[in-house]
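Trainee: below are the sequence and a predicted model for it; my questions follow.
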Amino acid sequence: MGVGPRARPCWHPPGPYTDDATTVGSTPALSCKGVTLTATQSLKILLVGGSGFVSGALARLALSYGHRVWAVTRGQRPLAPGITGIVADRRNRPAFAQAIANTGARWDLVVDCVGFEPDDAAQDLAVFRERAEHLVFVSTDFVYDPDHRRFPQSEETDHYLSEGYGGLKRACELVFLQAETKPLAWTILRPCHIYGPGSLLGCLPLHSRDADLLARLRRGEPLKLVGGGHFLQQPILAADLAATILSCYGNRNSHGQIYLTAGPEIIESWQYYQLIAETLGVPLQVEEIPVGQFLAEQPDRRSFICHRIYDLSKLRTHSLHSPATPIRDGLRQHVTSLLEQTNHAI
């Protein structure tokens, strides 16, 4: 099948974007033209899962502001220079708590980048209630029941998933919503598809986080996309998500709140792959996988086959950082980083 008109533009959701400097909590920011936040105070920040994709972007941004950064990991991958490592497996609950206690530290901000079971959220509250001022939990936009989504979808709904990845993340959210958390303040973010250096590319089956994606495109291999890639996406660059996370600190509006976090442009999924192909200088070919066929063969992946477009007005109203990196620019960064790993050039 064809991939649609190449000239079809990305759609920008309406909103009060501005190029003027604004104050986000204790952090001045530009709400457009990329991530340009500047710190006004040095924070002590702990990342739970600090060697991963999102946490890596967050650590780099925090360190660039002069913040002090700790990371809890299992010690299986090296940490970036400047990060203080704490080795612990969070699934060993007593050992995790002891490792945190042994530091004798208290943090301004704790960010859980990897929790996805209710016990993880309960652990966050038990361990950090008296050791941190603010905790940000990274959830997912897949908490919504795909059969009851609105377009655009806001934070509020009566229809959440109760099973699978999204159901587990929603169960984590409920731990925060239903528990007594004081004196710890918390914020939950629900990011859309996250992309950027440090991760694999791909936003839709059969090419989600596809390690061979660039090679497939260069070989001229058709990409097999469910529904021909016409599902809408609102991808967010990891650096933008990191800036939004940091903007939660010092902003009382964010305490006890849940926010959708997505990029500034809405595109069809095939356009995501088209932009990657254009960066490589090769054509895109798409082979459609009928939605019904895919769901019949893989019913457990139903929640991943849907439009993912969001109302970000709450994020802006509460003066958090609004992601603003154009998808074309962000994907070029991502493709370039992957090519550099293999010594290829664009």
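Mentor: Received it, and whenever you're ready, just let me know what you need. Numbers count the residues shown, from 1 in each chain.
Trainee: switch to C-alpha atoms for all contacts and neighbour counts from now on
Mentor: OK.
Trainee: buried ones in the helix or strand containing A97?
Mentor: Secondary structure assignment for A97, by DSSP states H and E: helix 93-103. For helix 93-103, the neighbour count (16 or more other CA atoms under 10 Å) marks F96, A97, A99, I100 as buried.
Trainee: ok, and what's touching it?
Mentor: Here helix 93-103 makes contact (CA atoms under 8 Å, 6 or more residues apart in numbering) with I86, V87, A88, D89, R90, Q123, V127.
Trainee: would you check how far apart Y259 and L312 are?
Mentor: The gap separating Y259 from L312 is 8 Å, by CA to CA, to the nearest Å.
Trainee: please apply the same query to G263.
Mentor: 9 Å.
Trainee: what residues sit buried inside stretch 215-223?
Mentor: The neighbour-count check on stretch 215-223 (16+ other CA under 10 Å) flags L217, L223 as buried.
Trainee: can you give me the end-to-end span of it?
Mentor: With CA to CA as the measure, the ends of stretch 215-223 fall 11 Å from one another.
Trainee: that one: how far from the chain's middle?
Mentor: The offset between the C-alpha centroid of stretch 215-223 and the centroid of the whole chain comes to 27 Å, using CA atoms, centre = their mean, to the nearest Å.
Trainee: dropping in the other structure now:
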Amino acid sequence: MSTRQEVVVLFGGTGVIGRELAQCAQAGGTSVLSISLDPDHDTAAYSNRLLDLSTAPPGAISRLLEDHCGTSLRVVTMVDVVGLAPHRIDEVADYAQRAGASVAMVSSSLLYRPKPDGIYDEAAEVVTPDSDLFPYQRLKLAQEQALSKRSDVAWRIFRTNHVIGRGGLLGCIPDHNRDPDLLDRITRGAPLKLARKGKVQLSFVHARDLAEGLLHLCAIETTAQRVMNLVHPVPALASDYFQLLAYHLGAPAPVIEDYRPDDGNFWSLTAADNILVSQRPELDQLRFQFDLGGALRDALQIDPGSYASFGSFLAQRIK
């Protein structure tokens, strides 16, 4: 009797997080199917299928998965990286229920209701649909609600904050969140305008550590139907973040000017301390490869001329 090859399905598998998830899954001996806007592509143990999830007809995901897997592949985990619309999440969960697969979602710490100390565990209060929310928050909340209502599926929601990786835009607080001009500004010695002069604490994680942690936790039964905060255990100080960037670029330490963001701007949410901790004992097993300096150093291992072209999808989605 032949054994079906296990496959991890990634929705949005060609971005910063998706690429690391694919590499980690393959390193563990699992095949990968990415569903994204990139052209169809096949290599050993990896496939990408082009599907516009914003316009595809109902049932398109299930048909694609059934055609791809046939009788030789078995879906074990499906990971929503890109942020599927709630009705798509229902379709994914329906397929997972039939296939006996689990579903994981990468979500955001910006769903926690702000509080003075800026420290959030999984029991912290979350914003509600009747709150005054930015579109990004409203969408993320609806996505989480669509998945967490499914008692018939082994789902897991991973809330994270400021993911750093190759191909992602850098900059962690106003007025330089995900700034395509940031590296050029630092190299030129231009001053940086930072909320609270950079004295903002925030959690971060390198995309590879996020990927390895997510896949590890998805294999543990006791984490099913749980929300988990997944970040590096040591938060960063924003001013240190920008100083380290300058150091790795071989530039002088930037001059930092105080900046007060407009409350009506989405990025104003990141002007307050945002420190994630976890109550889940399973996270104590995780080992993180990248501290802040290592994460930034790795993120800079790209062609400098290409930096500003990365992250355009994120820039379009977040408002």
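Mentor: Nice, I can see it. Fair warning: this is a prediction, and the values are worked out from it, not measured in the lab.
Trainee: circling back: the buried residues of helix 93-103 of the first structure into a markdown table, with extra columns for distance to A71 of the first structure?
Mentor: Listed next are the buried residues of helix 93-103 of the first structure as a markdown table, based on distance: CA to CA, whole Å:
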| residue | distance to A71 of the first structure |
| --- | --- |
| F96 | 12 |
| A97 | 14 |
| A99 | 12 |
| I100 | 10 |
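Trainee: between all of the residues you listed, which two are separated the most?
Mentor: Comparing every pair within the buried residues of helix 93-103 of the first structure by CA to CA identifies F96 and I100 as the most remote, at 6.4 Å.
Trainee: hmm, back to that, which among the buried residues of helix 93-103 of the first structure gets closest to K224 of the first structure?
Mentor: Using CA to CA, F96 is the member of these that sits closest to K224 of the first structure, with 42.3 Å.
Trainee: the second structure: which residue goes with that closest one?
Mentor: Using TM-score structural alignment to pair residues, one finds that F96 of the first structure aligns to I61 in the second structure.
Trainee: where does the aligned residue in the second structure for R216 of the first structure fall, secondary structure wise?
Mentor: Under the alignment defined by TM-score structural alignment, R216 of the first structure is paired with R185 of the second structure. Assigning secondary structure by DSSP H and E places R185 of the second structure in helix 182-188.
Trainee: skip the chain neighbours and tell me the closest residue to the most centrally placed residue in the second structure.
Mentor: In the second structure, the centroid-proximal residue (CA atoms, centre = their mean) is V106; its distance is 5.2 Å. In this structure, V106 of the second structure finds its nearest non-sequential neighbour in F158, 5.1 Å apart by CA to CA, 6 or more residues apart in numbering.
Trainee: corresponding residues in the first structure for the helix or strand containing the one you found?
Mentor: F158 of the second structure is part of strand 154-160 when elements are defined by DSSP H and E. Under TM-score structural alignment, strand 154-160 of the second structure corresponds to residues 185-191 of the first structure.
Trainee: with the second structure superposed, average distance for the matching stretch?
Mentor: Once the two structures are superposed, the average separation between stretch 185-191 of the first structure and the matching residues of the second structure is 0.7 Å (mean CA distance after the TM-score superposition for the first structure).
Trainee: state the distance from the aligned partner of T261 of the first structure in the second structure to V75 of the second structure.
Mentor: Under the alignment (TM-score structural alignment), T261 of the first structure pairs with L230 in the second structure. When distances are taken as CA to CA, L230 of the second structure and V75 of the second structure turn out to be 24 Å apart.
Trainee: run a quick neighbour tally on N177 of the second structure.
Mentor: The criterion is other CA atoms under 10 Å. On that basis, N177 of the second structure has 19 neighbouring residues.
Trainee: could you measure from the nearest residue to it once chain neighbours are set aside over to F290 of the second structure?
Mentor: With CA to CA, 6+ apart as the criterion, N177 of the second structure has its nearest non-adjacent residue at 4.4 Å, and that residue is G171. Distance from G171 of the second structure to F290 of the second structure, counting by CA to CA: 17 Å.
Trainee: go on, D52 of the second structure?
Mentor: Counting by CA to CA, the gap from D52 of the second structure to F290 of the second structure is 33 Å.
Trainee: okay, these two: which has more neighbours?
Mentor: Between D52 of the second structure and F290, counted using other CA under 10 Å, F290 has the larger neighbour count: 18 against 13.
Trainee: need the counterpart of the more buried one in the first structure.
Mentor: Aligned by TM-score structural alignment, F290 of the second structure pairs with T325 of the first structure.
Trainee: quick check: that match touching P264?
Mentor: Yes - contact between T325 of the first structure and P264 holds when scored by CA atoms under 8 Å: they sit 7.0 Å apart.
Trainee: residues near the aligned partner of T270 of the second structure in the first structure, how many?
Mentor: Counting by TM-score structural alignment, T270 of the second structure lines up with F304 in the first structure. The tally of other residues near F304 of the first structure (other CA under 10 Å) stands at 16.
Trainee: quick one: contacts for F304 of the first structure?
Mentor: With contact taken as CA under 8 Å, 6+ apart, F304 of the first structure is in contact with F142, L204.
Trainee: mind checking how far it is from S254 of the first structure?
Mentor: Going from F304 of the first structure to S254 of the first structure by CA to CA gives 28 Å.
Trainee: same check on L63 of the first structure?
Mentor: Computed with CA to CA, the distance linking L63 of the first structure and S254 of the first structure is 23 Å.
Trainee: who's more crowded, those two?
Mentor: It is S254, of L63 of the first structure and S254, that has more neighbours when counted by other CA under 10 Å, with 24 against 18.
Trainee: doesn't H318 make contact with the more buried one?
Mentor: Yes - under the contact definition of CA under 8 Å, S254 of the first structure touches H318, with a separation of 6.9 Å.
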